[in-house]
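Engineer: Below are the sequence and a predicted model; questions follow.
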Amino acid sequence: MALLVVNRVYNNNTVLVNVGKRDQAIVQGKGVGFQKRHGDKILPAQVERIFYLNTDEAKQRFGTLLKDVPIDITMTSFAIIEMAKQAFHYPVLDYIYVTLTDHISQTYKHIMSGKYQKSTVPDISDKYPIEYEIADKAVDMINHDLNVHFPKDAAQPIALHFINAHGIENLGEEEKIDTENFGENVNKIVKSVFSEHGITRNITNQNYFDRLMIHLQYLVARIQTDEQDKQELNQNIESDFQKLYPKSYKIASEICDEIQTRLEIKLNDNELVYFVIHIQRLIQEK
């Protein structure tokens, strides 16, 4: 391991270090930051976990999360993702670092304030056994690292995060869809339509992109439990959005049409409106 030099101490157990001349990393270990100051060296033997921030996007993502999420929760979330990659060889799309961390943070707040409610996410472990095994281990890691008690059912929405962030390529026009892998296929369709319109996740739009990914997770849950939004929106909203945001409306319509055609399901009109809202923010259509 290269020389580790303290850049910033977050707490006694978590430190941002410079690795060599160019790279940075977050290291964790019992007492690794105790009485350390900028420029001090850390012995590799003290390090229990290390997360490299070797790209500008990784540094940006980590900095964004720390504005809203405590460092211990952020690092536990990152450790869970690394566990999935290494122990299960499970590929993930980068946005899971944001969506999973946000989810764990919100659940932690609800538990600590006594407002936690049992997850309404459907149990689809028979179709996704690996993701559910990852999620079970994730709950154990959370409880151990954060000294909290996430109940067993907290694993289900965590599994859904991994299902929907599974590393997949864009869907080609002629590629057939396996309707059993519903969550992955919704992501494939959205990313395929985005690709046609040149929409990609970047530093400028990453927050809105990640919010859309969260919306997709709950859309999948609503469809699989046949609990789509039953509330009727004002009939003028859709036509107004079509006039105000024609490009966003066009992209949203293509996504909804593809989902309905390829997955042989029916979306209600509200889902189209929700997609328009997310896409308008994503592409910043004025």
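Structural biologist: Arrived safely, thanks for sending.

Engineer: From now on I want contacts and neighbour counts done on CA atoms only, so please keep to that.
Structural biologist: Fine.

Engineer: Just the strands from the chain, written as ranges.
Structural biologist: Assignment of strands within the chain using DSSP state E yields the ranges 4-11, 14-19, 23-28, 41-42, 49-52.

Engineer: next up, a second structure to put side by side with the first:
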Amino acid sequence: MKIEKVLNNNVVMCRNEHDQEIVAMGKGLAFQRKSGDEIDVSKIEKTFVLQNHDIVEKLAKLLEDTSEFYLSISSKVLEYAKTQLPNKLDDFLYVALTDHLSFAISRHKQGIQFKNALLWEIRKYYKKEFQVALKALDIIEQETGIRLDENEAASIALHLVNGQLSGDDMASTVQITKMVNDILNIVKYHFKMELDETSLNYERFLTHLRFFGMRYMRNETSFDSIDDFFHGQIKLKYSEAYMCTQKVATYLKNELGWEISKEEEIYLTVHIHRVTNRHLLNQKVK
């Protein structure tokens, strides 16, 4: 197996027997080696496959100033995350998470701690990612002896959320999280109720809102494929939920300049009805 690119003394890029581009790590793996040299496979301690060549270039740039030790930690975190999360993770996470962990641990050593303003929302709306991030704190502690707090878990979780959006940047992820939180608050205030966060309907609503936000960030227009009669029937059948949807639509237009389609109105109305209906039925029984 030949070296295609030396990233640093301990990390190289090469190709495996399936002609896949891989990053190989090992102490002294690339010492006094150059592109085209045969790799000493006995020194390889860890490998991972990268689908995007541009990621390798970015990783090489990062490793000019950052120890591959943090890449090793990141790869362990991502290996675990891949077994727990439903969507494929973007390879760029190897770069983003390595960079983040290096900075976070450096800050910790200097006694500098940041509060994550979205901790509460992330823990609440991205439960799977947050649980993986808590496990990441365990992995980091095992490797470094340093225990980072939940604020860092929230930041790691955001990277994992972002990594499942395939190409959207962190600012987009933060904006989507805020959008989800604002819409849920509109629903709560309109119906004057707390939502059952353990219900399947709540999980479905959250999922819809996340992808709803993703479509906005990517400028993916939803074309109306539902006729006016069906729209009118939904509006009549779920009148209270539709009124709430109109408040959401006003918020989106005023805050983001986004005018949603009738099709989106229907989806939102149905989800809002489902997530609030059981509570309203219980109130009537009382």
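Structural biologist: Looks like it came in fine. No experiment lies behind these values; they were computed from the predicted model shown.

Engineer: returning to that earlier point: quick one: closest of the strands of structure 1 to Asp145 of structure 1.
Structural biologist: Ranking these by distance to Asp145 of structure 1, with C-alpha to C-alpha as the measure, places strand 23-28 first at 11.4 Å.

Engineer: okay, stretch 270-279 of structure 1 sits on what stretch of structure 2?
Structural biologist: Residues of structure 2 matching stretch 270-279 of structure 1 are absent, with TM-score structural alignment as the criterion.

Engineer: Please give the centre-to-centre distance between that stretch and its chain.
Structural biologist: 19 Å (C-alpha atoms, centre = their mean, to the nearest Å).

Engineer: Please apply the same query to stretch 120-136 of structure 1.
Structural biologist: That offset, for stretch 120-136 of structure 1, works out to 16 Å (C-alpha atoms, centre = their mean).

Engineer: can you pull the buried residues of it?
Structural biologist: Judged by neighbour count (16 or more other C-alpha atoms under 10 Å), stretch 120-136 of structure 1 contains these buried residues: Val121, Asp123, Tyr128, Ile130, Glu131, Tyr132, Ile134, Ala135, Asp136.

Engineer: Could you tell me which of these belong to helices?
Structural biologist: Ile130, Glu131, Tyr132, Ile134, Ala135, Asp136 (DSSP state H).

Engineer: quick one: contacts for the first one?
Structural biologist: If a contact means C-alpha atoms under 8 Å, 6 or more residues apart in numbering, then Ile130 of structure 1 has Phe88 as its contacts.

Engineer: Can you find the partner of it in structure 2?
Structural biologist: In structure 2, Ile130 of structure 1 lines up with Lys128, judged by TM-score structural alignment.

Engineer: how about the helices in the stretch 51-200 of structure 2?
Structural biologist: Using DSSP state H, counting those that start in this stretch, the helices found in the stretch 51-200 of structure 2 span residues 53-62, 68-84, 93-109, 119-125, 127-144, 150-163, 170-191, 200-217.

Engineer: of all those helices, which lies closest to Asn282 of structure 2?
Structural biologist: Closest to Asn282 of structure 2 of the helices of the stretch 51-200 of structure 2 is helix 170-191 (C-alpha to C-alpha; 13.5 Å).

Engineer: Look at Tyr116 of structure 1 and say how many residues are nearby.
Structural biologist: One way to gauge burial is a neighbour count; for Tyr116 of structure 1, by other C-alpha atoms under 10 Å, it gives 16.

Engineer: That one and Thr107 touch, don't they?
Structural biologist: Yes: applying C-alpha atoms under 8 Å as the test, Tyr116 of structure 1 and Thr107 come out as touching, 7.0 Å apart.

Engineer: Alignment lookup: Val27 of structure 1 to structure 2.
Structural biologist: In structure 2, Val27 of structure 1 lands on Ala24 (TM-score structural alignment).

Engineer: which one is its match nearest to, not counting chain neighbours?
Structural biologist: Leaving aside its chain neighbours, Ala24 of structure 2 sits nearest to Thr47 (4.4 Å; criterion: C-alpha to C-alpha, 6 or more residues apart in numbering).

Engineer: And the one you found? What does it align with in structure 1?
Structural biologist: In structure 1, the residue paired with Thr47 of structure 2 according to TM-score structural alignment is Ile50.

Engineer: List the residues that contact that match.
Structural biologist: For Ile50 of structure 1, the contacting residues are Ala25, Ile26, Val27, Gln28, by C-alpha under 8 Å, 6+ apart.

Engineer: And Gln113 of structure 2, how far from His279 of structure 2?
Structural biologist: Gln113 of structure 2 sits 41 Å away from His279 of structure 2, going by C-alpha to C-alpha, to the nearest Å.

Engineer: what's the answer for Leu206 of structure 2, then?
Structural biologist: In this structure, Leu206 of structure 2 and His279 of structure 2 are separated by 17 Å, where distance is defined by C-alpha to C-alpha.

Engineer: which of those two has more neighbours?
Structural biologist: Looking at Leu206 of structure 2 and His279 with other C-alpha under 10 Å, you find the greater number of neighbours at Leu206, namely 19 against 15.

Engineer: buried ones in stretch 215-224 of structure 1?
Structural biologist: Leu216, Gln217, Tyr218, Leu219, Val220, Ala221, Arg222, Gln224.

Engineer: Kindly name the residues of structure 2 that line up with it.
Structural biologist: Under the alignment (TM-score structural alignment), stretch 215-224 of structure 1 falls on nothing in structure 2.
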